[in-house]
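>>> Let's see this in three dimensions:
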Amino acid sequence: MADISPNELDTLWDDFHRVVNMTSQELSVWLLTDSAAEDGAEPDHLGTEKGRHVLRILQKRRTDLTDDDVRVMRNVVDTITAERREDLEPTAGQENWRHRLMRLGHDPLKPAS
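Presented below is the predicted three-dimensional model:
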């Protein structure tokens, strides 16, 4: 990966796994559930593209990350941090807000581990 140092990657990896509080299994089930209303949804196209990408990242080792993974991780960390700020305390909100965050692997009602 050309544009990120090993230290920056370590920080990004930690930040990503801090804000993405759903496991790969939880996210997979959510993407299936979220797409259930769509007629003719195929398993390879469930959920959003970014949600599927987050799921693939959760299933990888740090050493297997690509430049595209790093780009998505940065975007997800920035998006969730902007929506939730730094505390990430369980917070109820509007259903569409929660579902939007869950498509990125963050359940705002899930307590921090």
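
>>> make it CA atoms for all contacts and neighbour counts henceforth
Will do.

>>> Going along the chain from the helix ranked longest in the chain, find the next helix or strand for me.
In the chain, taking DSSP state H as the definition, the longest helix is helix 67-84. Moving toward the C-terminus from helix 67-84, the next helix or strand (DSSP states H and E) is helix 95-102.

>>> One more, please, to line up against the first structure:
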Amino acid sequence: MTPDRASIRAAFEAAVNMSAEEIEAWLETEESRAVGQTRPGQSESIGRASARRIAAILRTPDAARDDEDYAHMRKVVGFVRRHRAQEPENMVTSRWRYSLMNWGHDPLR
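A predicted model of the protein is given here:
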């Protein structure tokens, strides 16, 4: 594994604190469906589509991950870092928390 991939993987593992199973269960909730931006012509938010990709990456062995997986992992890390910096007063029931959970990160953990 290249040093860049190793650092991306480490940052991804630090940012994503939900398992594939937890992410998939979260996607079944109304709270998950209620947040996020949807691209024109799409029916699912960007975050929910990302969550499905994250769950797939979590199930893929390191050796089988490709450049597109690592690009998405880097995107996830950036999203989580940016949004953690915007923490609201009440994070428990906030759209902020729900949005982060769509990206595989539960800030209450």
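
>>> Quick check: TM-score for this pair?
Taking TM-score structural alignment, normalised by the length of structure 2 as the basis, the two superposed chains have a TM-score of 0.74; 93 aligned residues with a C-alpha RMSD of 2.4 Å.

>>> re earlier: what is the corresponding segment of structure 2 for the longest helix of structure 1?
Counting by TM-score structural alignment, helix 67-84 of structure 1 lines up with residues 67-84 of structure 2.

>>> residues in contact with that stretch?
5, 8-9, 11-12, 15, 54, 57, 96, 100, 103, 105, 107 (C-alpha atoms under 8 Å, 6 or more residues apart in numbering).

>>> One more pass at 10 Å, please.
4-16, 47, 50-51, 53-54, 56-57, 60, 62, 96-97, 99-101, 103-107 (C-alpha atoms under 10 Å, 6 or more residues apart in numbering).

>>> Buried only: go through those for me.
5, 8-9, 11-12, 15-16, 47, 50-51, 53-54, 57, 96-97, 99-101, 103-107 (16 or more other C-alpha atoms under 10 Å).

>>> give me the number of residues near Arg71 of structure 1?
For Arg71 of structure 1, the neighbour count with other C-alpha atoms under 10 Å is 10.

>>> And His83 of structure 2, by the same measure?
Close neighbours of His83 of structure 2, defined as other C-alpha under 10 Å, add up to 14.

>>> so how far is Arg74 of structure 2 from it?
For His83 of structure 2, the distance to Arg74 of structure 2 (C-alpha to C-alpha, to the nearest Å) stands at 14 Å.

>>> quick one on the thing from earlier: mean shift of the match of helix 67-84 of structure 1 relative to structure 1?
After superposition onto structure 1, stretch 67-84 of structure 2 sits on average 1.0 Å from its aligned residues (mean C-alpha distance after the TM-score superposition for structure 1).
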